Structure formats: C-alpha cells, structure tokens
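**Q** sequence first, then the predicted structure:
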Amino acid sequence: MTRGFLIGLAWRSAWNRRFTLALTVCSIALSTFMLLGVERVRTDLRGSFSSAVSGTDLIVGPRTGSIQLLLYAVFRVGAATNNIRWSSIEALQQLRGVAWVVPLSLGDSHRGFPVLGTTTAYFDHFRHGEQQPLRLRDGTRFQDLYDAVIGAEVADQLGYRVGQRITLAHGTGEINLSDHADKPFTVVGVLARTGTPVDRTVHISLEAMEALHVDWMAGMPLPGMHVSAEEARRMNLQPRSVTAALVGLQNRAAVFSVQRQVNNFGGEPLMSILPGVALDELWDVVGAGERALMLMSGLVALVSMAGLMSVVLAGLNERRRELAVLRAVGASLRHVLLLLTLEGLLMTLVGTGLGIAALSACVLALGPWLQADFGLTLQLSQPTLMQGWLLAGLLLAGWVASLLPGWRAYRLSLADGLSPRV
C-alpha cells in the first residue's frame, strides 16, 4: 500500500463519518481557542501591566524601595515615607539631559479613589500602553483653581458627568480623616479609559492641592484657623513639596547618567528608578496569577487530547468491519496505525486552524470592548515562542493520542478472526 493510497483512504473514511468527525474537530478547535486564548490573555495581561506607564524614563522620589516608589507613584497604592521639596523639582528641571518633569502630589482621596495633584504637563507627557497619550472622553483639562478631571472608572462607578460638584477628603483609601467640604471642586473633564490606575484617579492642579491644605499643618487642620475657598485664591499657592515626579529625557541613552545625578543629589536624599525594571520586579512578586494561567493552559490541552482519544476510541466499534476488510487485503499493523494516526493528525490540524481563526476573529471583534470596559489590551501579533510551542505540542499530542486507538484497532481486527500477516 502506498502512502498516497492511505491518504486517499483516510480522507474517504473520514468523509463517511463526517458528522462525528466534525464534532471532534469542533472540540479540538474550541480547545485550541481556549489554550491559545488563555496564553494570549496571559501575555497581554503582562504587557498591559508593564505598560501602565510608558514614555517616562525615570521616576524620582524620596529614598525608599524601588517597588514602593513605583506602587504609590504609578499605581496609587501605599504612601510615601517623605516628600520632595519644590526646590528639588526645580533643580531636576535644570539637570543636563532632562526634557520635562511632571510633579505628582498624593495624599487625598474622593470616596475611595485617589486624588492626584499635578500640572497640565501631565496630560502632555504621560503615556500608557504602546506610547498612547491620554485622551479626554468629555470636557476639558482643569483651568480654574477648583477644577477636577476624573478617570473613566471614577465617572462610571459614581455616575459623574461634566459639571458635577464633588468634595475631596484628606487621607487615602476609604479611611478619610476629614472632608475638605469648604472647598468643593467641579468636574470639567472625563478621561477616556486606559486600563491603568489613571482610570481610578481624580486629577487636580498642584495649586488646588495647596489651597486644600493652606489651613492645615502636619496632616491636621490648624485650630482656630479657617481659610475659605475664595480667600485661598488670593494666597500664594506655590507648592512647597510633592510626592514624586515623572522625568523624561532628551536622549534615552543618557538615562544612567541622569539617574546617577539624581541619586547623588546634594539638596536632599532622592532616588530614581527605571519604570520598566521596577515593573518587572513587581511582576515577579505578583506573578502567581501568571503561573496559574499557565497551569490552566496545560490542563486545557490535556483535556483536549483526552477528548480526541475518547472520540476515536468510541468510534472504533463502528469501524470494525472496515478494519477487518483492510486486514483481510493484507494491511499490516504499520498500515493500520498509519491510517488512524494520519486521521488524528488531520483532525488536529483542521481543528487547530479553526481555533486560531476563531481566536483572531474574537480579538478583532472584542478587542476594543475589552479595552474600554476592562482595560485589557488584546492585540493580533506574531505568535510568541510559548504559543509556537503550544501549537507544536497540540499537533504532537494529536498524533500521539491516535496511537492507542490504532493499537486497539489492530487488536480488534485480530479478535474478529483475522491473523497477522507473516
């Protein structure tokens, strides 16, 4: 028997059982979709995590741990051990090689959402994802002292619109020490969803942050002193200190030189970190979820191949006559094994192809929705090394899963009264 004859025979046999095999192919396609889908989500989830801030060359803050600085400066988690004097921010702007500096001031909140004091340069220079700038979904940037620009999640969860009046509170998270009820803000803009901590942030100007605390000292309101909102407008609201700063360079090749200058800064103890390096360190700490997704991928593949083997084994009784005839005309064990493994490999090829096509269609159709509602950026891209190994493993497993049914078919043909060819 020639190989071409066996391929033709396998095709005609498969067509004769097309309904059953169609279900098997759909099962393999679904398993491929789930396996590669989980891997794609895992890969893009790490990419989204790593791109919470992009386009920023250095993050500068008081001396602390690199992960702690990253957590409160980018993810608004935790609190700084100290602040940076405003004179240090001005000195940073004068360092050779520095293109821009965006100061960040934290410490207040609104109904559990963090409040960030910054400048309008934040909207010009902050990038996320693949160097994507911040966009306004509605309204404008803050212009008046008591204007606020809120993230998409703040707006959606609290039902806020442009023109909404809000009150900020001193303290972070759900624990607020005191409301700044005497100085209400007006929402003038809502940012488009980014899938980053920006979505959960209320943005105000640095001068507004100062106005909130002109009658405060050491985190407490001064007894017997009260400055109204209008009186605060007439005061000097030059910031005295900020929490951290984002720094962009004229040439990224100078990043280590500038980092060294910051770390050796003589005015006060400062440290600077590279966001990408710190994000990788943080991911190593919280990477248990990634390992869980990889385990899930392996289990999906195992269930898929077990299903393929079960379907082929279940269909053997329907093919006993066909296999007996093949043995009668001289088909050897090798021919029977080759026939069934070829069928299994063909089914796996077709199923994986359909699964890849279905995954690509879903990424194209659902990608914008997932970005808008869940902040997860899924992209069509070249297969990663892991995805290539998974596809190769699927094809190999499909071939191996057909070996047991092939051996079982040979044993059944002997049980039907045929003798092996000598």
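**A** Great, that's in hand.
**Q** going forward, measure contacts and count neighbours with C-alpha atoms only.
**A** Noted.
**Q** let me see the contact set for Gly375.
**A** Arg193, Thr194, Gly195, Thr196 (CA atoms under 8 Å, 6 or more residues apart in numbering).
**Q** quick one: which of those residues is most hemmed in?
**A** Thr194 (27 neighbours; other CA atoms under 10 Å).
**Q** do you know how far the nearest residue to that residue once chain neighbours are set aside is from Ala73?
**A** Spatial nearest neighbour of Thr194, chain neighbours left out: Gly375 (6.0 Å); criterion: CA to CA, 6 or more residues apart in numbering. The spacing between Gly375 and Ala73, counted by CA to CA, to the nearest Å, is 19 Å.
**Q** how about Arg46?
**A** Relative to Ala73, and taking CA to CA, Arg46 is found at 19 Å.
**Q** of those two, who's got more company?
**A** In this view Arg46 and Ala73 are compared by other CA under 10 Å, and Ala73 has more residues nearby, 24 against 17.
**Q** adding another structure so you can compare the two:
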Amino acid sequence: MKALIGLAARSAWNRRFTLMLTVCSIALATVLLLGIERVRTDLRANFSSAVSGTDLIVGARSGSTQLLLYSVFRIGAATNNMGWQSVQALAGHRAVAWVVPLSLGDSHRGFPVLGTTPDYFQHFRYGDRQPLRLAEGQPFAQVFEAVLGADVAQQLGYRLGQRLTLAHGSGELVAEHADKPFVVTGILARTGTPVDRTVHISLQSMEALHIDWLGGMQVPGMALSPEKLRQMDLQPRAVTAALVGLKSRPAVFSVQRWVADYRGEPLMAILPGVALDELWDVVGVGERALLVMSALVGIVSLAGLVSVVLTSLNERRRELAVLRAVGAGLRHIVALLALEGALVTLLGAVLGLVLVLGLTAALGPWLQAHHGLVIGWGLPSPVQWALWSAVIATGWLASLLPGLRAYRLSLADGLSPRI
C-alpha cells in the first residue's frame, strides 16, 4: 500500500497543472459548504442571543415577526405606538414583575436611537441571560444624556463627555435636532447583539426632542431651549413597544391573553422564542438555497475530478498496461486510480478547510464591526467536520469510476500500437 501511495503521488505530480484546477474547484466547494454552514450556525446563535430573560414583548397589533424585528433588532418601523396608559396598566398586572418601555424612530449617523428607562440596564439580558455591563461611565440619569453601544463608540470615535446631536427619523432624509445636544455618559461593553449598534437615551429625552415638533418638522417659533425643557414635565405620551418580565413563567399565556383582550387599544404580546423560530423559518429559505447551491458546486467539482481522470486514461493506457505487464494486478490498478483521486480530493478539502479558518479569522472582526454579526473563528463544529468528511468520502467514491473503467481495459489494448 505504501508503494501504491507513492506511485499515485508521483503520477499526480506529473499531471499537477491539470489536477491543480480540480484541487481548486474542490477547495472552493469545501469553502462554500463549510462557510455557509458556519455562517448559518453563527447567525442562528446571533439571533437567539439577541434577547433572553424577557418573557413577552408587547406592542401595537401587527405581525409577531415585525414586532420582534423593530423592538429587538432595530429593523423596520412600527405601524403604530402603544399609549403610556397601556404601559402603566401592563406594569400593574399582578403577574408582571417588570416592564421596560422602548421608544424608537430617531437615529444618529446611521445608528438607531432607543429611548428607555434605567430599568433597561438592570433587566435586559442577552445570550445565556447575561446582563448589560458598562465598559466606561454610568447610565443616563438626566435629560440629554446618552449611553452608547460598543460599535457606535468604536466606529465614531466617541469618548465620555463628548457631545452629539440626534436626527429625527432614519435613512437618508433626516432632520437634525441640532438645538438639543446630548452628552455621552456611558459606553456599554460589547455584546455581539443589536445593543452594540444603538444609542440609548431616556424616555424623557426622547419626549424633549419632539415636544416642539409636529409632522416630522420643528414648529416655527416654538423652539424650546434645553434648559427650559429640563424644567418641564416630560412624561411620554406613547412608546413603541415594551419588554415584559413575569413573576412566574406559567403565567405567560394568561398575560398574553390579557394583552390581546385589553380594551384600551389594540395590542399584542409575543413570546420572543416563538417569534425567533418564525423569523428563522423565513430566513431559512435563503439558507437552504445557499446550501443547495454549495452542494451543486461540490458535485460539479467532483464531476470535474472524474472527467479529468477519465480523460487521462486514454493517455495512460500504455502506462497502465506496462504496470500490469510487470506484475500489477487489476486490483492494484483500481487502487492506484482510487488513491490518486483520494489524494486530489483530500488536498482540495484540506485547502478549503484552511481557507475557511483563515477567512473567518480575517473577516470576523469586520463583520462584527460593520454588521453586528459575530462569526466564530475556532475549529469546525461536529456538523462541519461531518460535511468536510463527506466531501472526502464522496471524492473517493467518485474516483472509483475511473478505476472501474481501467479495470475493463485489456492488457493487449494498452501494449498494441494504435494507428
């Protein structure tokens, strides 16, 4: 067997330029298979870790996925708000332990702004029920103070004590609240969730920003100074949604029904875990399509391996016949071609694995900084190892076809001169 391996390696080296293209195609197929599986796994983990420890999310009636997207992932916008009286009624329910209201809609240089209460830093959990932690400073305590997510502070270069102004709305067409600057009082530690890309302010600050605005524009002649606003009653009139924690988990369905039957305004309450599964079902369509495409690339690459070896058989008839003439049996010829194909497949799979590890290590920080997606750069998971092994096994099985073809060639066919 050792002699066959050496012979197969030397034979492959003689045709290295042709086989190198096959190695590259197999490496590309491996990169796609393992890369997509890693992104799929880490993306699911990112989605699942965005919020934990929250029993219900309450907001205006819409769709459960839509409510989850704008309240947790800061994607999209609410169709309607929920009144402050509804928040107070919800907080007064006997089964509710805490309520954290959320107010969205403004932005700062492309990052969403979240208005909330100090309870947000106490009750919000992510990952495996991990609490938020301040890397620097302290939570906001007064109007016009802001706490920045890690990505906001890093990308914009903000430090404690710096001033910033927020914009009304999001996207390209925004109007600046230039007359109401904020002071950075805290910077949160990195979480790998949408929190990192959020500017946090108090509900009173959010109300102060819009108290002299109407229809998306500041009312002429009614501009109020920050000093005067600090002396006013800035209780919010409405919020976008609310995170709810219960005293007992079994009460989740009764509170959900209470919210659905609430007569003050049409509201809905969703379970974050159930909504995440629904969201993943939608995203999973594209995920499965990418997996199919990568599998097709793998099949084409292995078909290329078979075609290269089959094509080379016509050029190697005499070589194989000479090997048989000096004592190599048919099983040795089949083993030789199978080993050659296995070596090519193994080299391509190893190259693809190295590329995947290198790309995840190189692109991981960039993806986290620009898109908030945390991609692990460690060793592959058991599923990824299984896919990698499947590539090698499939390549070895595919290389048996040329061996069976060579088995059918007669000794005289290889030694007879062809005219």
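**A** Perfect, I can see it now. These figures come from a predicted structure and were not determined experimentally.
**Q** tm score of chain vs chain?
**A** Once superposed, the chains reach a TM-score of 0.80 (TM-score structural alignment, normalised by the length of structure 2), with 410 aligned residues with a CA RMSD of 3.7 Å.
**Q** hang on, the earlier thing: which residue lines up with the residue nearest to Thr194 of structure 1 in structure 2?
**A** By TM-score structural alignment, Gly375 of structure 1 lines up with Gly372 in structure 2.
**Q** one more: Leu249 of structure 1?
**A** Match for Leu249 of structure 1 (TM-score structural alignment): Leu246.
**Q** please apply the same query to Ile67 of structure 1.
**A** Per TM-score structural alignment, Ile67 of structure 1 is aligned with Thr65.
**Q** ok now do its match, which residues does it touch?
**A** Ala275, Leu276, Glu278, Leu279.
**Q** what do we get in structure 1 for the third one?
**A** Aligned against structure 1 by TM-score structural alignment, Glu278 of structure 2 finds its counterpart in Glu281.
**Q** just give the number of residues close to Ala95 of structure 2.
**A** 18.
**Q** hmm, Trp258 and it touching each other?
**A** No: Ala95 of structure 2 is beyond contact range of Trp258, at 10.8 Å (criterion: CA atoms under 8 Å).
**Q** distance check, the spatially most central residue of structure 2 against Leu67 of structure 2.
**A** Structure 2 has Leu43 as the residue nearest its centroid, 2.9 Å off, counting by CA atoms, centre = their mean. Distance, Leu43 of structure 2 to Leu67 of structure 2, by CA to CA: 19 Å.
**Q** ok, Arg230 of structure 2 next?
**A** 32 Å.
**Q** about what we covered before: of the contacts of Gly375 of structure 1, which stay in contact in structure 2?
**A** Mapped onto structure 2 and checked by both residues aligned by TM-score structural alignment, their matches' CA atoms under 8 Å, these keep the contacts Gly195, Thr196.
**Q** and of the contacts of Gly375 of structure 1, the nearest to Gln131 of structure 1?
**A** Ranked by distance to Gln131 of structure 1 (CA to CA), the contacts of Gly375 of structure 1 are led by Thr194 at 11.5 Å.
**Q** could you look up the SS state of that closest one?
**A** Here Thr194 of structure 1 is recorded as coil under DSSP: H, G, I helix; E, B strand; the rest coil.
**Q** surely it and His128 touch.
**A** Yes: contact criterion CA under 8 Å: Thr194 of structure 1 and His128 qualify, at 7.4 Å.
**Q** mind listing what's buried in stretch 157-164 of structure 2?
**A** Across stretch 157-164 of structure 2, burial judged by 16 or more other CA atoms under 10 Å covers Tyr158, Arg159, Leu160, Leu164.
**Q** same question for stretch 214-233 of structure 1.
**A** Val214, Asp215, Trp216, Val227, Ala229, Ala232.
**Q** please state the offset of the lengthiest helix in structure 2 from the chain centre?
**A** Longest helix in structure 2, counting residues (DSSP state H): helix 272-315. Centroid separation for helix 272-315 of structure 2 versus its chain: 19 Å, with CA atoms, centre = their mean, to the nearest Å.
**Q** compared with structure 1, how much does it deviate?
**A** When structure 1 is superposed, helix 272-315 of structure 2 averages 3.8 Å from its matched positions, counting by mean CA distance after the TM-score superposition for structure 1.
**Q** can you spell out which helices and strands pack onto that helix?
**A** With contacts taken as 3 or more CA pairs under 8 Å, 6 or more residues apart in numbering; DSSP states H and E, helix 272-315 of structure 2 sits against helix 16-49, helix 64-72, helix 382-407.
**Q** just checking, next helix/strand downstream of the last one?
**A** This points to helix 382-407 of structure 2. helix 411-415 (DSSP states H and E).
**Q** and that following helix, which residues are buried?
**A** For helix 411-415 of structure 2, using 16+ other CA under 10 Å, the buried residues are Leu411, Gly414.
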